[in-house]
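*Asks:* Take this sequence and fold it.
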Amino acid sequence: MTFHLYDSARRAVVEFEPLIPGKASIYCCGATVQSAPHLGHVRKEVNFDVLRRWLEASGYDVTMVTNVTDIDDKILAKSAEAGRPWWAHAFIFEGVFHEAFRALGVRRPTYEPRATGHITEMVELIELLIDRGHAYPASDGSGDVYFDVKSWPAYGELSGMKVDEMEAAADSDPRGKRDPRDFALWKGTKPGDDASWPTPWGRGRPGWHLECSAMAGKYLGAAFDIHGGGLDLRFPHHENEIAQSKAAGRPFATYWMHNAWVTMAGEKMSKSLGNTADVLSAVERFGGRAVRLYLAGPHYRSAIELSDESLSDAAAQLARIDSFLARAREVVFAEPFTSILNLHDSDAWTSFAAAMDDDLSTPAALAVLFNSVREGNAAIAAGDVAKVRSSWSDVTSMLDVFGLNPDAPQWRSDAAASDDLTPVVDGLVRTLLDARAEARARKDWAAADAIRDSLAASGLKIEDTKDGARWSLVKE
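*Replies:* Below you'll find the predicted structure:
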């Protein structure tokens, strides 16, 4: 199969052709470690972790770089509010982000550079831009250095905007600029600012946009395959990255991929709006796999709405999958079986691969997975061991791609980590109720009664209604 992706720069679905055959290089804008992450922050990590797993399953050797922004205005402000040094504040919340990523089963990137560890590369990039006539030190002696937007005619190529139609940001500081739309590559030290490094233009600290260009160049070279990030970064952050990198003579990224937002009540989730959902709190309630499925299940370019119901639904879906896997093991395997990716020739795997190769169409891929679960359950009922084995292998391999295989080490204690097991129990019970409904439909009353009696023996009451069977705990 050939992987196709939607390239934000071309605004079209295109065929992925890596710069080096058999290899794939990815740079993702990482965390700005000012405070604890919400679910909107970590959707990108989950989406691009799935991309990485699929490319590896397709035979690519993947190098992924995700940076840590450990110095910027927000970190300075938050650390001052907390009454701690900025570097200590950044280190604390970098750890919180890592804890959240681990809780969602996100693999560590190949390299994870910190911005403060690459000041030399940033200064070198600024010097190159000044030499090429695309940057200039501020005329007011502040130590600021700006990128000259009008010196780069292609500015706006990613967002589709034209320089003459742009306005400066409302909070932009115009001092020392040739044009109010020029953006800062370097920020001179201000009174009381202890975050600074020496440069030819005076002490100061890097601009946010500069950091990513310098680190991408350091670890992936002047040109690499895919640059990823959230949709909110497309402008101005990614637009500025392209301009300063290409103006320095670096081809930069071949493809651009942007994931959409997580919303609450129709608004983008953000700390400024106060409509956030803490990652670790959600994991504690619903389990890491359920939160991951909630984030990975919709198409990465589709906005998703956050609610307790959506997270509960994800937990119930996983419970149905896990119920099948447990039953299949009892039929076929004496011990847990570890699947091997990319060794499948089944129709299910072919359909799954076609969906994933179509711009990571995870909803279509999940539909194939759940159909395989249904076929596997039917095979268990029919005693078709060969079909059970095939379905089990397909399902576990698909789960590997989604990072949801319950046999993976990071998930073995996931259920124990959640205090609220209601969604898990509901999924398991509904799997049995579905089997009971099928038995009733074929008038196999003995099988239907046996399932009902088994549930009753477990302390559950089953009530048949016009909308289907309902269950509840029997209160003593």
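
*Asks:* When you work out contacts or count neighbours from here on, use the C-alpha atoms and nothing else.
*Replies:* Fine.

*Asks:* what number of residues lie near S413?
*Replies:* By the criterion of other Cα atoms under 10 Å, S413 has 11 neighbours.

*Asks:* let's see this one next to it:
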Amino acid sequence: MIQLYNTLTNEKENFIPLNPGRITMYVCGPTVYNYIHIGNARSAIAFDTIRRYFEYRGFQVNYVSNFTDVDDKIIAASKKLKITPREVSDKYIKAFYEDTDALNIKRATLNPRVMDTMDDIINFIQVLIAKGYAYESQGDVYYRARKFANYGQLSGQSIDELEQGASQRLNDDEIQKKEDPLDFALWKSAKEGEIFWKSSWGKGRPGWHIECSVMATKFLGDTIDIHAGGQDLEFPHHENEIAQSEAKTGKKFANYWLHNGFVTIGEDEEKMSKSLGNFITVHDIVKKVNPQVLRFFMATTQYRRPIKYSQANLEDAAANLKKLQGAYDNAAYRLKDAVEIQIDDERKKYLAQQKIDFEAAMDDDFNVQNAITVVYDLAKRLNVYSSETQVIKSVLEEFMATLVEELNIFGVFLNVHKEVDVDVKEIEELIKQRNEARKNRDFEKSDTIRDLLKEKGIILEDTAQGTRWKKDE
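*Replies:* Below is the predicted model:
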């Protein structure tokens, strides 16, 4: 039974989907006015890994993640770049797909855009007004937060705490428009020269929170299994989503709320964010770092924990990933002289237990750190077995298949079919000459051939089963 930590109840709960074998999952996506940074990627990687594990366990996942393409920052970018807000969004949505594809993040079942759901947003707001949960004021529309009985439950804050915080953030214009400092905007009247849509309250555009309520319920239903996003979205964004959605439908909005930890940077381990100016974009980093290393680095930390971004941690991830690839390559090399007999009982038992241990770790709120330890043990045993004098083909294949399958859940694809842009016949001939030289104790010639191959980017490894070669990475 999969257990997950539900932010709404602050407890680990058994996961029971609304419909057996099927999961509806909504993950808050980016505001597309710039390239995504590593903190944004952390959320996408964390929930992609969770999605992959659900699919590994046989679930069909309807995964929806939105693009916010109407926003103050997008409007500001459009003025600066002298293009329309849609053109700004189009540019950075294209970049988002390029960056997330590089990180092997599976594309969502659907990525709805605010601009394409405007009629639904307006209709949603009209229902809230009709039910008395919202009101129009000078062209804006606000939600009556205090009217919703459970307001503050997700973030664990009292009405008094929320009211005090809201009062401190308001300017004079907002104080005049609002009935209560807690109330939040569903619709904003357009300023001169801004993009707008027509509504019964006048020209304007939606508030941020209403967008996700509309898209989640429109594409996944009034009640969904899982709603996910970064910890910084708990309040006010997700709190407001619950209030809006449940006020409109009269039903529970989401059964489980998952929130990922931040990416921190620097000695002070400060949260990475665009507002603090301490961010590194995925667009830039993948030019310098193997995207699979960045993916592996982030996917192997449990989603609720913070991740410290540093060069040292990236190097550790690269070294560990190289060891896993090496274990696979060692086994693949031994396939050529493996014997054709059935896998033995001892290793059958190990593989069965290994799967149990892996799934037990992942079932425990997706504890990837414990799960990857189980994978490391598999790779270690595979290395030991590959060095034996006689190896069984079926044992190697089962171990290799398990390693590939489990790493796929982390979004890491081992290089199973290596393509090399070198003359394989020439390399094999040079290795043959080197082996003859060693046999004849002509070590000078042997070293010369090794150095020649090294200049070509070929690394030799002398093993008990013969000399292996690989391209230098």
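
*Asks:* biggest helix in structure 1 by residues?
*Replies:* helix 308-332 (DSSP state H).

*Asks:* against structure 2, where does that helix fall?
*Replies:* Using TM-score structural alignment, helix 308-332 of structure 1 lines up with residues 311-335 of structure 2.

*Asks:* hang on, the earlier thing: can you spell out the matching residue range in structure 2 for the next helix or strand along the chain from the longest helix of structure 1?
*Replies:* Counting by DSSP states H and E, the next helix or strand C-terminal to helix 308-332 of structure 1 is helix 347-357. Aligned using TM-score structural alignment, helix 347-357 of structure 1 spans residues 353-363 in structure 2.

*Asks:* Can you report how many residues lie near R43 of structure 1?
*Replies:* 25.

*Asks:* and what of the one 5 residues further on?
*Replies:* As a burial measure, F48 of structure 1 scores 23 neighbours (other Cα under 10 Å).

*Asks:* Kindly report the same for G266 of structure 1.
*Replies:* G266 of structure 1, neighbours per other Cα under 10 Å, totals 11.

*Asks:* ok, the nearest residue to it once chain neighbours are set aside - contacts?
*Replies:* Residue nearest to G266 of structure 1 in three dimensions, not counting chain neighbours: E305, with 7.0 Å by Cα to Cα, 6 or more residues apart in numbering. The contact partners of E305 of structure 1, by Cα atoms under 8 Å, 6 or more residues apart in numbering, come to 262-266.

*Asks:* Which of those residues are buried? Put it as a ChimeraX command.
*Replies:* In ChimeraX syntax, the buried subset of the contacts of E305 of structure 1 is picked out as below (16 or more other Cα atoms under 10 Å):
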select :262,263,264
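
*Asks:* now, the most widely separated pair of the contacts of E305 of structure 1?
*Replies:* For those, the farthest-apart pair by Cα to Cα is V262 and A265; their separation is 10.2 Å.

*Asks:* on that earlier part again, okay, buried residues for the match of helix 308-332 of structure 1 please.
*Replies:* 314, 317-318, 320-321, 323-325, 327-332, 334-335.

*Asks:* who touches it?
*Replies:* Outside stretch 311-335 of structure 2, the residues that touch it by Cα under 8 Å, 6+ apart are 293-294, 296-297, 376, 379-380, 382-383, 386, 391, 393, 396, 400, 403, 414-415, 465, 468.
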